[in-house]
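Trainee: Show me how the following folds:
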Amino acid sequence: MWLLLPFVILPIVEIALFIQVGGVIGVLPTIALVLASAVAGAAVMRHQGARAALDVQRAMQEFRDPGRPMAHGALVMIAGLLMVVPGLFTSALGLLLLIPAVRSLILRQMASRVQVSGSGFSYRQGYGAEGDFGADPAGFRRGPGWRDEGVIDGEYSVQDDPPGPVREGLTDQGDGTGEQSPRRGNSGWTRH
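Mentor: So this is what the prediction gives:
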């Protein structure tokens, strides 16, 4: 229900603003204002989107956190999108989002509401090249709400088994005529 409310209120606000602004400056200037806003929004999305990508790339090259430039770039892209959408209210919101101080304020508000509960990565060495990626150490994630989903943690080792009995034509140890073919290894695999 709450998600539908903006879709009901926003068109009503836009129509009311069209009527008010159109009554003050006229119909044609109001339409020109909306079209100019759409063109400016497309230009903002093109120019600022490329700039945001360069800021993220620069942050990664300097080994800084790219989260801040990415968030600012996303808000600039949203601002351009709001300016492209026909309407005076959405264009005003888009123009507000182009102000860096407003973007910083929004990001601070969003960051204050984000709560990180935990994360982990486990790598236990000792199994040779078959490292134990992704396995949780004992007791990890076994707090409230933890469910055992039928996963069995286990270990394995590769052992070379002696080759099975030589059967006629099934292994590389003989060609069925009694002659030995050149030995290609002691893997025990059959050749068909």
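Trainee: drop to CA atoms for contacts and neighbour counts, all remaining ones
Mentor: Noted.
Trainee: Can you verify Ile19 is assigned to a helix?
Mentor: Yes: counting by DSSP: H, G, I helix; E, B strand; the rest coil, Ile19 falls inside a helix.
Trainee: and it, how many neighbours?
Mentor: 14 (other C-alpha atoms under 10 Å).
Trainee: now it: how far from Arg68?
Mentor: With the distance defined as C-alpha to C-alpha, to the nearest Å, Ile19 ends up 39 Å from Arg68.
Trainee: Then Gln20?
Mentor: Gln20 sits 39 Å away from Arg68, going by C-alpha to C-alpha.
Trainee: in what helix or strand does Ser117 lie?
Mentor: Using DSSP states H and E, no element contains Ser117; it sits outside every helix and strand.
Trainee: how near is it to Arg68?
Mentor: 21 Å.
Trainee: And for Val21?
Mentor: Separation of Val21 from Arg68 (C-alpha to C-alpha) stands at 37 Å.
Trainee: What is the helix or strand that contains Ile106 packed up against?
Mentor: Taking DSSP H and E as the definition, one finds Ile106 inside helix 100-113. Applying 3 or more C-alpha pairs under 8 Å, 6 or more residues apart in numbering; DSSP states H and E, one finds that helix 100-113 makes contact with helix 67-84.
Trainee: Let's see this one next, to set against the first:
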Amino acid sequence: MFRILFLLIVVISAVEIALFVWLGNVFNVWFVLFGIILTGITGAYLAKNQGLGTLSRAQYELGHGRAPTEEIIDGIAILVGAVLLFTPGFVTDAIGFLLLIPQTRKPAKVWLKKILSEMFRKGSIKVFRNY
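Mentor: You can find the predicted model right below:
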């Protein structure tokens, strides 16, 4: 798993650098810098709004005696999306925006639920309870 993650980080970084150079040649350096700053600011605003909305829904679910499972998965997706948006690069920004917009976050949630249920089934995630 570590090797795949390491390779993915290296490949994405190389793609991001190539995209920066290409866009810098097509437009100019200021366009690229403005794009990086604009996506960071927009992402921070969107992450804050989505995060607070998710937190509010989680509190509502807890207040009514229900486990906030959907909200926890939303929170994980929002956190990952926000981190990707703060990472300079247009590919990571695109993925980050997809995770922050509720309609495009749904496929990621389905995928994450599938992975987590498989990990629980295999026993690679263990739940310890202190009663």
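Trainee: Superposed, what's their TM-score?
Mentor: Superposed pair, TM-score by TM-score structural alignment, normalised by the length of the second structure: 0.78. Supporting alignment: 122 aligned residues with a C-alpha RMSD of 2.4 Å.
Trainee: In terms of neighbours, single out the busier of Ser117 and Arg68 of the first structure.
Mentor: Under the criterion of other C-alpha under 10 Å, the comparison of Ser117 of the first structure against Arg68 puts Arg68 first, with 15 against 5.
Trainee: residue in the second structure matching that one?
Mentor: Residue pairing (TM-score structural alignment): Arg68 of the first structure is matched to Glu70 of the second structure.
Trainee: And Thr90 of the first structure, by the same measure?
Mentor: When the second structure is aligned by TM-score structural alignment, Thr90 of the first structure is paired with Thr92.
Trainee: Please apply the same query to Ala79 of the first structure.
Mentor: Looks like Ala79 of the first structure aligns to Gly81 there (TM-score structural alignment).
Trainee: what's near enough to touch its match?
Mentor: Going by C-alpha atoms under 8 Å, 6 or more residues apart in numbering, Gly81 of the second structure touches 47, 95-100.
Trainee: compared with the first structure, how much does the helix or strand encompassing Tyr45 of the second structure deviate?
Mentor: Following DSSP H and E, one finds Tyr45 of the second structure within helix 29-63. For helix 29-63 of the second structure, the mean deviation from the first structure after alignment is 1.4 Å (mean C-alpha distance after the TM-score superposition for the first structure).
Trainee: helices and strands around that helix, which ones?
Mentor: helix 2-26, helix 69-86, helix 90-100.
Trainee: quick one, it and helix 90-100 angle?
Mentor: On the basis of axes from the mean of the first three to the mean of the last three C-alpha atoms, to 10 degrees, helix 29-63 of the second structure is oriented at 20 degrees to helix 90-100.
Trainee: List the buried residues in helix 29-63 of the second structure.
Mentor: Buried residues in helix 29-63 of the second structure, counted by 16 or more other C-alpha atoms under 10 Å: 32, 36, 39-40, 43-44, 46-48, 50-51, 54-55, 58-59, 61.
Trainee: correct me, but Leu93 of the first structure touches Gly80?
Mentor: No: the criterion here is C-alpha atoms under 8 Å, and Leu93 of the first structure misses it with Gly80 at 9.8 Å.
Trainee: which of these two has more neighbours?
Mentor: Neighbour count, other C-alpha under 10 Å: between Leu93 of the first structure and Gly80, Gly80 has more, with 29 against 15.
Trainee: Please give me every residue in contact with the nearest residue to the more buried one once chain neighbours are set aside.
Mentor: The shortest distance from Gly80 of the first structure to any non-neighbouring residue, by C-alpha to C-alpha, 6 or more residues apart in numbering, is to Gly41 (4.2 Å). By C-alpha under 8 Å, 6+ apart, the contact set of Gly41 of the first structure is 79-84.
Trainee: so which of the residues you listed hold up in the second structure?
Mentor: Compared against the second structure with both residues aligned by TM-score structural alignment, their matches' C-alpha atoms under 8 Å, these retain 80, 83-84.
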